[in-house]
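Chemist: Attaching a predicted model along with its sequence, questions to come.
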Amino acid sequence: MLRRSVRALCKGRSPLGVPSSMPRRGLASVEPKPALAGRTSANKKAIQPTVSDSLMDTFGRRHTYLRISLTERCNLRCKHGVPLTPDANLLTTDEIIKLSSLFVSQGVNKIRLTGGEPTIRKDIIHIVEQLNSLRDKGLKKICMTSNGVSLDRKLEKLAAAGLTHLNLSLDTLVPAKFEFITRRKGIDKVLSSLHRAVDLGLTVKLNCVPVKGFNEDELVDMARLAEKLPIDVRFIEFMPFDGNQWNEAKMVPSSAILDNFRTIFPGISAEVTEKPRTSDSYSVPGFRGRIGFISSMTDAFCGTCNRIRLTADGHLKVCLFGNSEVDLKTVLREESRGEVVTAEEAEEKLVEIISMAVKRKAYKHAGIDILHKQPNRPMVLIVRVLTSCARTEPWAVGGLPSSSIAPIADPEPHTRSSTRIAAVAPPQITPFSRAWAGRPLTLPYTLSFPPSTPIPQPTLRLFSTAQSLLNKHDNDGNDSRDDNTSQRPLPPRPALGQLTHRGSAHMVCVTRKRDSERLTEAKCRMTFRSPATLALILEQRSRKGDVVGVARVAGILAAKKAAELIPLCHPISVTSVEVDFDFWEGRGGPEGPFGGVDVTATVQSFGKSGLEMEALLAASMAGLTVYDMCKAVDRGMEMGRVRVTKKVGGRGGDWSEEGEEGATG
């Protein structure tokens, strides 16, 4: 039976909201690309390609807007920190242009360059020139987002190279506040860049993030910049990202700002916003520019989202508020290493992977109550925690560390995060399901989405335990499956450390044991008995909220309370708990006709005692939470196969279920 595995972390993250009614799933029809019209040197008209099927998701959204992070570096030192990935792991200029050309060929007509701070790249003008050469292929707008500090002296050349739109980020007009948040002087340079961009005829937008207790008293003055200048001043709701100390109490809702503006600016009126809608624009009588609001948290615009993002290390993000990332850089570099025969094959692979990622995009991102608990790096935080993987799996979904933002270098070119879109050799083809993707795709890849916290060790050791060996032998020491092994010496029967010589229970003394790094993985399976359960979870239609997000939190809490629940379990300082969900579809077989979910809990610590109880509790509690949130539609859901599947570290040695099965044939 062909099992279709879809890893479900639908933390869709785009600063968007959700229409009241969900559109019917399925791909909208795509018109054939028009034939190339003849062009003369005197009148070169840009080709208007139809968005290809690869950039349309299962909700009919056409993704025509690509945001590219050119660098992780910044010339400011803001409070969130500045992580750095080794240069060898970042996209080169040629790779940026090659990927841009590919996306334009698939229907992208707007590209925005971001960072870090894009203007600190020495070749920024050359990049804009190269992008400008894509206009004949359908590119219409070349945009940039900058802090404006080092932009003034480059603006004229950038405009001449083809830059059409500029977004400047400025959260305060008070020099002291500017220095406080950026730890640099330079507000005068930002304002100089603003005026210079207007003089050059660029379309300029000024972005401000209101934060309660910091700059809420400056919002009127910020809005008045649009009175004298033909710019859009936009107020963006404070968004939850790792490292920015997000707190809902700090967020100033757009509606509150607008209510205040109505009293200060009589006659302020809403303008008709073209789709895809990213902000709400308002005109004020006597203003040369406009005021806008990006209500990412309170009135988001997921339903018309047309954005995809390329990180500086070559990962594709289909949703700003999602932590799933597909590695495109590795496929590009296969060609240069000679692992792909032709450039056409590399391009075909890239298009297939991009298509899979786009079609897996959730309809909406989670709400505030879930988002701020989820680890999620903004585009500036290009940091990856890496683990060792086989050379035969060239693509990865970059996971996200839950706390540290310190960069970790790749130990080798093929080393990646533990979650991946992995290549499998044909004919082991795993297409999308018709119900989930809208139509079947016969691609030689399986799609998986990242756990909230990848394992931070560079390698993992696999091993076997005495207990598992005892399960393979009968009491006489004979292997019931293989007569040739009957002469093998059996391991000694282990004694139960929790029992004294008189049979009394007690806590094992671990005082003299050495501290060591430990990791334990446990799994459990929830088998659905209703045809509605799988779609209910994947489409986030449960009345109780995000099933995956709540179950993950429940598993983490359970792992931390193991010593309180298990009488003889040692209290352990857990350093990491990762709970992952692998959904699978049913095929009418013994596994369940309506599919289910495999819950995997991975617990880590540095200490004297094992983590089996913590991992088992995490997997079990996450599974029970799935049942609790879905019992209204599936009271017959079954829980089973609760077991430890991997153990790393400790005096007992290393072991894995997978390694044991392979050793016994």
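Modeler: Received, thanks. Numbering: from 1, shown residues only.
Chemist: Going by C-alpha atoms from here, please, whenever you check contacts or count neighbours.
Modeler: Fine.
Chemist: in what helix or strand does residue 308 lie?
Modeler: Residue 308 belongs to strand 307-310 when assigned by DSSP states H and E.
Chemist: wait, I meant residue 518
Modeler: Counting by DSSP H and E, residue 518 is found in strand 516-527.
Chemist: Give me the buried positions along that strand.
Modeler: 516, 518-527 (16 or more other C-alpha atoms under 10 Å).
Chemist: Quick one: name whatever helix or strand follows that strand.
Modeler: helix 533-538.
Chemist: Can you list the buried residues in that next one?
Modeler: Residues of helix 533-538 classed as buried by neighbour count (16+ other C-alpha under 10 Å): 533-534, 537-538.
Chemist: re earlier: show me what the strand holding residue 518 is packed up against.
Modeler: Counting contacts by 3 or more C-alpha pairs under 8 Å, 6 or more residues apart in numbering; DSSP states H and E, strand 516-527 is packed against strand 596-607, helix 612-630, strand 638-648.
Chemist: hang on, the earlier thing: which residues sit against the strand holding residue 308?
Modeler: Outside strand 307-310, the residues that touch it by C-alpha atoms under 8 Å, 6 or more residues apart in numbering are 63-69, 316-320.
Chemist: what about the strands in the stretch 151-300 of the chain?
Modeler: 165-169, 203-208, 232-236, 269-270, 280-283, 290-294 (DSSP state E, counting those that start in this stretch).
Chemist: May I see the ones you listed organised as a markdown table, with mean neighbour count and distance to residue 599 added?
Modeler: Listed next are the strands of the stretch 151-300 of the chain as a markdown table, based on neighbours: other C-alpha atoms under 10 Å; distance: least, C-alpha to C-alpha, whole Å:
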| stretch | mean neighbour count | distance to residue 599 |
| --- | --- | --- |
| strand 165-169 | 22 | 42 |
| strand 203-208 | 22 | 41 |
| strand 232-236 | 26 | 37 |
| strand 269-270 | 14 | 47 |
| strand 280-283 | 19 | 41 |
| strand 290-294 | 26 | 36 |
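Chemist: Any chance of TSV for those, columns distance to residue 175?
Modeler: Output for those, formatted as TSV (distance: least, C-alpha to C-alpha, whole Å):
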stretch	distance to residue 175
strand 165-169	15
strand 203-208	15
strand 232-236	19
strand 269-270	32
strand 280-283	28
strand 290-294	23
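Chemist: and which of the buried residues of helix 533-538 is nearest residue 365?
Modeler: Of all the buried residues of helix 533-538, the one with the least separation from residue 365 (C-alpha to C-alpha) is residue 538, at 12.3 Å.
Chemist: State the distance from that closest one to residue 362.
Modeler: As defined by C-alpha to C-alpha, to the nearest Å, residue 538 lies at a distance of 8 Å from residue 362.
Chemist: Please compare the first structure with the one that follows:
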Amino acid sequence: MASYVTSKILWRGKTQARRLLRRSIFQNTSRRNAARATVVEPNKDEIYNFNESQTTKRKLPDIVQPFSHFLSDKFGRNHTYLRISLTEKCNLRCTYCMPEEGVDLTPKEHLLSTEEVIYLAKLFIRNGVDKIRFTGGEPLVRPDICEILSELNRLRTGNDPAYHHFDTMGITTNGIVLAKKLPALLEAGLDSVNISLDTLVAEKFSFITRRNGWNHVVKSIYKAVDSNLDSVKINCVVMRGLNDDEICDFVALTQNLPVDVRFIEYMPFDGNRWNQKKMLPYSEMLSLIHQKWPELEKIQDHANDTSKAYKVPGFKGQIGFITSMSDNFCGTCNRLRITADGNLKVCLFGSSEVSLRDTIRSSKDESEIMNVIESAVKRKKKQHAGMINIAQSKNRPMILIDSSRKFIHICNNQSFNQIISTTIDQKNTGVKHYQKKMISAKRGFFMAMKLPNNERRANVAGSLRYMSGLSHVDNKGKAEMVDVSSKDKTLRVAKAEGLVILPKNAFSLLEQNQIQKGDVLTTAKIAGIMAAKDCCRIIPLCHNIMLTKVNVELSLHRDDYSVSITSMAKAIGTTGVEMEALTAVSVAALTVYDMCKSVSHDITITDIKLVEKYGGKSGHYHRKEKELDE
């Protein structure tokens, strides 16, 4: 992974050089075992195609074959990169891959079998493909993925030269189970991994994916970096109002991690409610990064790269931008895709597909299969139709194409920050507190990266727990009750109040105790006391407290036709009784409303608040007169 410290050209040159040397030396042996053996000089007669300035001083062999006309389109593009979706299933429910209504999964018998995946992969390799990436859904939920990798890996060290140019096997994964499965994947011949991660905030991850697991993804990133992989990339789809505030945080990852963080422009697919206003073009991202790192420099892109590569001098990793919407790279596109149900897509954004599954199941004639592939490739257009036309065109949801997370859907067009603002506090104070905790958590996360592996992981674990920012959420993002068993038992008292404003006619009847439903004030008082005693049944994470006293008082005020409600809760225990006092006032107020609504619905419940509390670690609290007036 140290090659990431230098330019991308040097990295790619050394990677390919190392692989080619292995192939020229070892046959019918494991690639991983071969890497440990003694180096033997290659044959002099073999062809050399590496520039000495771009790689090591020793020139290494490659096998040059005429490129197959089957995989060349009419614009002269040779398609050497194949993406194969292994499954439509996923262990996340991301809003950017799954439409709200979900997707209908293809019956198992209509999906490509293990043998069919391997057969098609070999067919494409023999005709010039040198790189295959397995996607999904989530490819790691398919149990035979290591079997597929192993079978294709054997081709690279076998006796048939038709396969020796096959250079790279990679996967694109959400990272949830990658850490667990990585050793087996490496043994099977995996070369590179792309991990999808769109946020460094645990809550935001849960919001986007509808699942917990952010800490598993982070663990997978570290484990991938520490492994023998040639390439570790992080794919981050950027969308205005969701995660555009984290762009510089992602760039900071590359300071101490030899990873390639790739920012992907938000793209339209079926079911993701694409909106151009949410699409942040790479020029804006680049400008934002330049403000923090003016020394950011462009580095040379490799042929057919979809990403525009940049690097902050001195950083171990690099960043890139996949600009499908604002600055397409169709002219150098060398990609083909096979869906999990066996359809060949020559363009990610095209709706045109041909079924290779049906072809190979109905015919054993390889020439017939290749003619079907060639016809599809020759129909590939010069470029896609542009983002507006793409948004209006029919295409598969991304979950049914592959899992590289090219799009995001936000419910009701609200940004995540807007939702958080509404949830935490209608005023700015709550939001500022939340943002402050998130910034502090991220800082701890980045600081941990500078430590040795064992210390780093311990610190990251602590950051994960803190990054939730919520006392009632565990380090896996699940709700939990706070353990108060270690706290001292002290006298706990809390007082709360609220106000019910009635129309004049309802107030007059209440004042005369002539409301049809009965004695409102007495009933409301009893309801408030009962609610305080049952608070733990109403508020899920409240503790069951043995109250020693609850008092609820209701007073009438003719000047504004209101009923003021005050409550006091008292206990000797390890946690406060504020919730009991506030619940008493709330339920008493609702009881007044319920009993008076037959007279009028023009009733307002307002100003429910904690007035005073004491006991416990936080000490004495008393709401100031200014706060009371507000």
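Modeler: Received the coordinates, thanks. Predicted model only: the values in this text are computed from it and were never measured.
Chemist: Output the helices and strands packed on strand 516-527 of the first structure in TSV; the columns should cover mean neighbour count and distance to residue 336 of the first structure.
Modeler: Formatted as TSV, these follow (neighbours: other C-alpha under 10 Å; distance: least, C-alpha to C-alpha, whole Å):
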stretch	mean neighbour count	distance to residue 336 of the first structure
strand 596-607	25	36
helix 612-630	26	42
strand 638-648	20	37
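Chemist: Any idea which of the ones you listed gets closest to residue 237 of the first structure?
Modeler: helix 612-630 (30.3 Å).
Chemist: how far does stretch 120-134 of the second structure sit from the chain's center?
Modeler: Distance of stretch 120-134 of the second structure from the chain centroid (C-alpha atoms, centre = their mean, to the nearest Å) equals 29 Å.
Chemist: Please tell me which residues of the first structure that stretch aligns onto.
Modeler: On the first structure, the counterpart of stretch 120-134 of the second structure by TM-score structural alignment is residues 99-113.
Chemist: for stretch 74-86 of the second structure, same thing?
Modeler: Mapped onto the first structure using TM-score structural alignment, stretch 74-86 of the second structure spans residues 58-70.
Chemist: List the buried residues for the matching stretch?
Modeler: Quick answer for stretch 58-70 of the first structure (16+ other C-alpha under 10 Å): 58-70.
Chemist: Span of it from start to end?
Modeler: OK, stretch 58-70 of the first structure end separation, C-alpha to C-alpha: 29 Å.
Chemist: now swap in stretch 292-303 of the first structure and tell me
Modeler: The first and final residues of stretch 292-303 of the first structure sit 19 Å from each other (C-alpha to C-alpha).
Chemist: Which position in the first structure pairs with residue 303 of the second structure?
Modeler: By TM-score structural alignment, residue 303 of the second structure lines up with residue 275.
Chemist: picking up where we left off before, the strand holding residue 518 of the first structure versus strand 596-607: what angle between them?
Modeler: Using axes from the mean of the first three to the mean of the last three C-alpha atoms, to 10 degrees, one finds that strand 516-527 of the first structure and strand 596-607 are set 170 degrees apart in direction.
Chemist: so strand 516-527 of the first structure aligns onto which residues of the second structure?
Modeler: Counting by TM-score structural alignment, strand 516-527 of the first structure has no counterpart in the second structure.
Chemist: same thing with stretch 228-245 of the first structure?
Modeler: So stretch 228-245 of the first structure sits over residues 256-273 in the second structure, by TM-score structural alignment.
Chemist: And stretch 285-303 of the first structure, by the same measure?
Modeler: Stretch 285-303 of the first structure maps onto residues 313-331 of the second structure, going by TM-score structural alignment.
Chemist: That stretch: how far from the chain's middle?
Modeler: The answer for stretch 313-331 of the second structure is 19 Å, by C-alpha atoms, centre = their mean.
Chemist: List the contacts of the match of residue 303 of the second structure.
Modeler: Counting by C-alpha under 8 Å, 6+ apart, residue 275 of the first structure has contacts residue 304.
Chemist: Let's see that with 10 Å instead.
Modeler: Counting by C-alpha atoms under 10 Å, 6 or more residues apart in numbering, residue 275 of the first structure touches 304-306.
Chemist: Now for the aligned partner of residue 255 of the first structure in the second structure, how many residues are close by?
Modeler: Superposed on the second structure with TM-score structural alignment, residue 255 of the first structure falls opposite residue 283. By other C-alpha atoms under 10 Å, 13 other residues sit near residue 283 of the second structure.
Chemist: Check the one 3 residues further on too.
Modeler: By other C-alpha under 10 Å, 15 other residues sit near residue 286 of the second structure.
Chemist: now do the one 5 residues further on
Modeler: Burial measure for residue 291 of the second structure: 11 neighbouring residues, criterion other C-alpha under 10 Å.
Chemist: what does residue 104 of the second structure give?
Modeler: That count, for residue 104 of the second structure with other C-alpha under 10 Å as the rule, works out to 8.
Chemist: Give the helix, strand or coil label for it.
Modeler: coil (DSSP: H, G, I helix; E, B strand; the rest coil).
Chemist: Isn't it up against residue 88?
Modeler: Yes. Using C-alpha atoms under 10 Å, residue 104 of the second structure is in contact with residue 88, at 9.4 Å.
Chemist: Could you tell me which residues touch both of those two?
Modeler: In terms of C-alpha under 10 Å, 6+ apart, residue 104 of the second structure and residue 88 are both contacted by the residues residue 400.
Chemist: out of everything not next to it in sequence, what's closest to residue 574 of the first structure?
Modeler: Distances taken as C-alpha to C-alpha, 6 or more residues apart in numbering place residue 605 nearest to residue 574 of the first structure, at 4.9 Å, with adjacent residues excluded.
Chemist: hang on, the earlier thing: rebuild the helices and strands packed on strand 516-527 of the first structure as JSON lines, extending it with distance to residue 584 of the first structure.
Modeler: Converted to JSON lines, those look like this (distance: least, C-alpha to C-alpha, whole Å):
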{"stretch": "strand 596-607", "distance to residue 584 of the first structure": "6"}
{"stretch": "helix 612-630", "distance to residue 584 of the first structure": "15"}
{"stretch": "strand 638-648", "distance to residue 584 of the first structure": "14"}
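Chemist: Of these, which is nearest residue 261 of the first structure?
Modeler: helix 612-630 (42.0 Å).
Chemist: matching residues in the second structure for that closest one?
Modeler: Going by TM-score structural alignment, helix 612-630 of the first structure lines up with nothing in the second structure.
Chemist: Kindly calculate the angle that that helix makes with strand 638-648.
Modeler: Angle, helix 612-630 of the first structure to strand 638-648, by the same axes, to 10 degrees: 150 degrees.
Chemist: Great, nothing more from me.
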